[in-house]
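1. Sequence below, structure please.
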Amino acid sequence: MPAYVLGSTQQNQWRVSPEVVDTLRPTRQSRSATLETRNRSVIIDLNRSALVVVDMQNDFCHPDGWLGNLGVDINPARAPISPLQQLLPTLREADVPIIWLNWGNRPDKLNLSPALLHVYNPQGDGIGLGDPLPISGAPVLEAGSWAAAVVDELKPSEDDIHVNKYRMSGFQDTELDSILRNLDVTTLLFAGVNVDQCVLCTLQDANFRGYDCLLLEDCSATTSPDYCRDATLYNVQQCFGFVVNSTEILHQLKAD
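-> Have a look, this model is predicted:
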């Protein structure tokens, strides 16, 4: 009798029949890329890598979004848009998974603690998570809303992967780790905002789980003071991974 395939990805499948269960995973050929970090080179396997784009959403990167309505200068948060526009199509052509890791809260906010609701609404009488924005009326960072959508300039493709998060770290209380394991990913490239907050927290948790972590300096940004970004870049390179530039990846892929 024919074998049937069980598994959501080619990288993690069984083949089963009434007579046998074949758990052998396919052997994958490596596709190396050598990238320059701040003090030496690092070699990664692009066939076991994925790009995680964090919080490039209207609420953080659009003038009519949450931070813009709070009077925050969102121009720094828009800095990753241009380099990501160059990087994303090239990674897709190379079959490197693109994961959009975005805030996408429940309408009833039952999974959000007071400590989370306190962020950017310290007095309780401002615009906080789930509250309607003055211009669009969209609820702040609520799943399915304009506020939580990726900015128009970075329209995801239908083959990209979407994961909602509810904390600064995208690994906390989400399916991100399970998805990455099914994809047989060991190396994560990080981009997005804010680099000293959600990007850093997710990168640290990835490091704690054993993933190899590379922060794309030109594809990440923050609306925080410059010293926050400087400290983040230092600590990533020192403790949690490597700081690289997306142009290094583009150069490697175009040279293949």
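2. switch to C-alpha atoms for all contacts and neighbour counts from now on
-> OK.
3. any idea which strand is longest in this structure?
-> The residue-count maximum for a strand in the chain (DSSP state E) belongs to strand 212-220.
4. which is the next helix or strand following that one?
-> helix 226-235 (DSSP states H and E).
5. So which elements touch the next helix or strand after that next one?
-> Sequence-wise, the next helix or strand downstream of helix 226-235 (DSSP H and E) is strand 242-244. Counting contacts by 3 or more CA pairs under 8 Å, 6 or more residues apart in numbering; DSSP states H and E, strand 242-244 packs against strand 212-220.
6. neighbouring contacts of the strand it packs on?
-> 79-81, 83-84, 186-195, 203, 206-207, 233, 236, 240-246 (CA atoms under 8 Å, 6 or more residues apart in numbering).
7. make it 7 Å
-> 80, 83-84, 186-193, 195, 203, 207, 240-246 (CA atoms under 7 Å, 6 or more residues apart in numbering).
8. Same check on stretch 170-190?
-> In contact with stretch 170-190 (CA under 7 Å, 6+ apart) are residues 9, 11-12, 48-53, 101, 163, 165, 202, 205, 211-216.
9. Please spell out which residues along it are buried.
-> Neighbour counts over stretch 170-190 (16 or more other CA atoms under 10 Å) mark 170-171, 176-177, 179-180, 183-190 as buried.
10. how far does that stretch stretch from start to finish?
-> 12 Å (CA to CA, to the nearest Å).
11. and it, how far out from the chain's middle?
-> 10 Å (CA atoms, centre = their mean, to the nearest Å).
12. Second input sequence below; structure requested for side-by-side comparison:
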Amino acid sequence: ARCRELGVPVIHVHFLVHPGAPGFTLNAPLFEGLLDESAMVRGTWGARAVDGLEPQPGDHVVEKMRMSAWEGTSLETVLKAEGRDILIETGAWTNMSIEHTARTGADKGYVMVIPEDGCSTMNADWHRASIDYAMQNVALVTKVDEVIGALA
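-> Now for the predicted structure:
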């Protein structure tokens, strides 16, 4: 909400597949599980945005079918159109989606800001491993309140 108030673009990245996941490569156990469970299928409950976090008018929506929000998506096109080189990244799967996106963003020359209390994953150990080790090398790890304060 604070980003919207200040005119900072809000970009939602949704992991979506079509029913049966045509064109979805099953080259990793995580991806096999998605197919086995019929998860993240466009138009189903499992692919809906979390209540209260739905895209609002003016927000951007980027769709992906890989762990990183960069791979095969329009993310970089949106960022260039908005003239942005700093990303505040929050969301699910700290040790997968958040980490992969942060690593690639850093490689591409973007400043990656990760408010650790705005991210989650399957368990505290995976979250801490990602935040305390991997992210320290590719991003500014901080807290949501610090980010909001810095935006003011």
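13. hang on, the earlier thing: list the buried residues in the longest strand of the first structure.
-> Under the neighbour-count criterion of 16+ other CA under 10 Å, strand 212-220 of the first structure has 212-220 buried.
14. so where do the strands sit in the first structure?
-> 4-9, 12-16, 21-22, 32-36, 41-45, 49-54, 98-103, 161-165, 187-192, 212-220, 242-244.
15. Which one, of these, ends up nearest to D152 of the first structure?
-> Evaluated over the strands of the first structure, closeness to D152 of the first structure peaks at strand 98-103, with 13.6 Å, by CA to CA.
16. whereabouts in the second structure does that closest one align?
-> The aligned range for strand 98-103 of the first structure in the second structure is 10-15, by TM-score structural alignment.
17. got it, and stretch 155-170 of the first structure?
-> Stretch 155-170 of the first structure corresponds to residues 54-69 of the second structure when matched by TM-score structural alignment.
18. Report how many residues lie close to the residue lying closest to D59 of the second structure once chain neighbours are set aside.
-> Computed as CA to CA, 6 or more residues apart in numbering, the closest residue to D59 of the second structure that is not its neighbour in sequence is V10, at 5.1 Å. If you count neighbours by other CA atoms under 10 Å, V10 of the second structure ends up with 17.
19. Kindly provide the distance from R229 of the first structure to E248 of the first structure.
-> R229 of the first structure is 21 Å from E248 of the first structure, by CA to CA.
20. Comparing the two, which residue is more hemmed in?
-> R229 (20 against 15).
21. so the more buried one touches D196, yeah?
-> Yes - using CA atoms under 7 Å, R229 of the first structure is in contact with D196, at 6.0 Å.
22. which residues are common contacts for these two?
-> T222.
23. and the residue lying closest to A94 of the first structure once chain neighbours are set aside, how many neighbours does it have?
-> Closest residue to A94 of the first structure apart from its sequence neighbours, by CA to CA, 6+ apart: L253 at 7.6 Å. The number of residues packed near L253 of the first structure is 17, by other CA under 10 Å.
24. What's the match for T90 of the second structure in the first structure?
-> By TM-score structural alignment, T90 of the second structure lines up with A191.
25. now that match: how far from P83 of the first structure?
-> Counting by CA to CA - A191 of the first structure and P83 of the first structure are separated by 10 Å.
26. Against E116 of the second structure, how distant is K143 of the second structure?
-> Distance from K143 of the second structure to E116 of the second structure, by CA to CA: 6 Å.
27. likewise P29 of the second structure?
-> Applying CA to CA to P29 of the second structure and E116 of the second structure gives a distance of 26 Å.
28. circling back to that earlier point, ok, the match of T90 of the second structure - contacts?
-> For A191 of the first structure, the contact set (CA under 7 Å, 6+ apart) comprises 52-54, 215-216, 219-220.
29. Now with 10 Å, please.
-> Contacts for A191 of the first structure (CA atoms under 10 Å, 6 or more residues apart in numbering) come out as 51-56, 80, 84, 100, 199-200, 203, 214-221, 246.
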